[in-house]
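Colleague: Pasting a predicted model and its sequence here:
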Amino acid sequence: MPSLPPPRRYAVLGAGHATEYIERVHGGFARMLARLLGDPETNERWDTYHVVDGDFSFLDEAEAFDGFVITGSISDAHADDEWILRLRDAVQELCRLKKRVLGICFGHQIIARALGGATGRAEVGWELGVKTLVVDSLKIGEIYGIEFPSRVEVIESHRDQVSAIPPEAVVLASSEKTKFEMFAIGDQILGIQSHPEFSKDVMMDIIQNQLSANSFSAEFANDAIQSFEKSKPDEEVMKYLCKTFLKGNGKAKSGAE
């Protein structure tokens, strides 16, 4: 009987801890992304490393991984905490090794910083709720071999944003308040400012926690909540893009798998 090939391996780099509710109900940011992007019926292995707690042991066997995902975080990607600087350097090393790296929100921002772009506090303030992205479908088709809609609805939760993309990057999407919603460097790097892994209940929890911390007004929070009544996030479309990028299985078709 022929032996099975080794599993494809992916690492999720946890850049932040979630609220008590999100950790208890959904398992935290890293597990949410592993669950979104993993295919249980295929030969895959997903490992989690909490870089926010200083776990960079993935670098010892980086060559063994097929791809990496960097999560969101309440921390600032432009800060100089030791673990953030180590993560910046790790992104540079993964790029040197020509590994595929997907960054979500904070991950999107730290990739930009690591590769010659810039990130910081957004002048327009918080971006929260369901928002519309204007997408360069042609570029996505050229890079990933898939058809993709020119407008998508996504879940946003950020007050920082990328202010300059890396020199070799191309912009894939923008929104009314965020110029660089998605960028790519070839088929190796993909940065996404929005949260394809979030659900409505996750966002309601985040909004209530930030409102309690006086991060924004009750009126602003209500607008974010109402956005879920007006629009439905294109969850499957964004999931399809992320999985196609990580696994290199573009099939030149529209929408979700």
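Modeller: Arrived safely, thanks for sending. Predicted model only: the values in this text are computed from it and were never measured.

Colleague: okay, CA-based contacts and neighbour counts for the rest of this
Modeller: OK.

Colleague: Skipping adjacent residues, who's closest to Leu37 in space?
Modeller: Nearest non-adjacent residue to Leu37, counting by CA to CA, 6 or more residues apart in numbering: Lys243, 5.9 Å away.

Colleague: any idea how far the one you found is from Ala11?
Modeller: 14 Å (CA to CA, to the nearest Å).

Colleague: So if I had to pick from those two, which one is more boxed in?
Modeller: Ala11 (21 against 18; other CA atoms under 10 Å).

Colleague: now the helix or strand containing the more buried one, how far from the chain's geometric center?
Modeller: Using DSSP states H and E, Ala11 sits in strand 8-13. Relative to the chain's own centre, strand 8-13 is displaced by 14 Å; criterion: CA atoms, centre = their mean, to the nearest Å.

Colleague: Tell me which residues of that strand come out buried.
Modeller: Neighbour-count burial for strand 8-13 flags Tyr10, Ala11, Val12, Leu13 (criterion: 16 or more other CA atoms under 10 Å).

Colleague: Output these as a markdown table; include the columns distance to Pro167.
Modeller: Shown next, in a markdown table, are the buried residues of strand 8-13 (distance: CA to CA, whole Å):
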| residue | distance to Pro167 |
| --- | --- |
| Tyr10 | 27 |
| Ala11 | 26 |
| Val12 | 26 |
| Leu13 | 24 |
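
Colleague: next up, a second structure to put side by side with the first:
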Amino acid sequence: MQIGILETGHAPDALRPDLGDYADLFEGLLSGHDFTFRRYDVEAQEMPASPQDCDGWLITGSRHGAYEDHPWIPPLEAFIRAVREAEVPMVGICFGHQIIAQALGGRVEKFAGGWAVGRQLYDFGGEAVALNAWHQDQVTVAPPGARAVAASAFCENAALLYSDRIWSIQPHPEFDARFIRGLIEHRGGAVPEDRLSAAEAALERPTDSARIADHMAQILKGLRA
């Protein structure tokens, strides 16, 4: 089946030659699940014509805020609502998580608690899951009908389930230790030093990215919520 990757941002220029762009990271994360991929540069206003153009949709992270005034955000929100109406599977990561929530009636804001950077622990129904994060914005009010299926002390709405076909998550299962190290070097200027130091100290600790990738694949295949 074909998955449409809606690129709402791009990796830092300095990281792309060795580590790839965001879409490359997702294709690697979901390898082995019999997917093919088609990319849409949404940030450059390249939008799919229809929710049926692909069998499932994945919305990437972005350096932009979902609440910012960019010409591509309203069409993306309209497309998200069309995907829900068409009952096509959709997954959102970080900005993707936020823009789905905003499009469906939730609220996204800069969190008063500041930044989450590097390895974080999340509660998935009583099970601890470790994933890398890189965000200050988060979903502060979930949309009507959405159910929080993961949380942390820092992020109340860490993963949201809308139906058996739409699921989103705030942290980044596609970011490995090398990518976090690169972000610290190239996009860490706005992040407090203590948070960067804590992220660096945890770089070699394991994460549960493969487990979350399997769950993403199940959602995109329409097999389970």
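Modeller: Done, it's in. If you're wondering where the values come from, they're calculated on a predicted model, not measured in any experiment.

Colleague: Determine which two of the buried residues of strand 8-13 of the first structure are furthest apart.
Modeller: Pairwise distances across the buried residues of strand 8-13 of the first structure peak at 9.8 Å for Tyr10 and Leu13 (criterion: CA to CA).

Colleague: can you list the residues that contact the lengthiest helix in the second structure?
Modeller: Criterion DSSP state H: the longest helix present in the second structure is helix 73-86. Applying CA atoms under 8 Å, 6 or more residues apart in numbering, the contact partners of helix 73-86 of the second structure are 42, 47, 50-52, 66, 89-90, 99-100, 102-104, 166.

Colleague: same thing but 7 Å
Modeller: Applying CA atoms under 7 Å, 6 or more residues apart in numbering, the contact partners of helix 73-86 of the second structure are Pro51, Ile100, Ala103, Leu104.

Colleague: Onto which residues of the first structure does the next helix-or-strand element following that helix map?
Modeller: Following helix 73-86 of the second structure in sequence order, the next helix or strand is strand 90-93 (DSSP H and E). Mapped onto the first structure using TM-score structural alignment, strand 90-93 of the second structure covers residues 101-104.

Colleague: Closest to the centroid, which residue in the second structure?
Modeller: By CA atoms, centre = their mean, the mean C-alpha position of the second structure lies nearest to Ile93, the distance being 0.9 Å.

Colleague: So which of the buried residues of strand 8-13 of the first structure is the closest to Thr42 of the first structure?
Modeller: Taking the buried residues of strand 8-13 of the first structure together and measuring to Thr42 of the first structure by CA to CA, the closest member is Tyr10, at 12.9 Å.

Colleague: That closest one -> the second structure?
Modeller: By TM-score structural alignment, Tyr10 of the first structure lines up with Ile3.

Colleague: Tell me who's in contact with Leu58 of the second structure.
Modeller: Gly4, Ile5, Leu6, Met90, Val91, Gly92.

Colleague: run the last query once more with 8 Å
Modeller: Each residue near Leu58 of the second structure by CA under 8 Å, 6+ apart is listed here: Ile3, Gly4, Ile5, Leu6, Met90, Val91, Gly92, Ile93, Gly96.

Colleague: re the thing from before, how near is the residue nearest to Leu37 of the first structure to Gly250 of the first structure?
Modeller: According to CA to CA, Lys243 of the first structure and Gly250 of the first structure sit 9 Å apart.

Colleague: which residues in the first structure form strands?
Modeller: 8-13, 44-49, 67-70, 100-104, 118-121, 127-135, 151-158, 160-164, 170-174, 182-185, 189-192 (DSSP state E).
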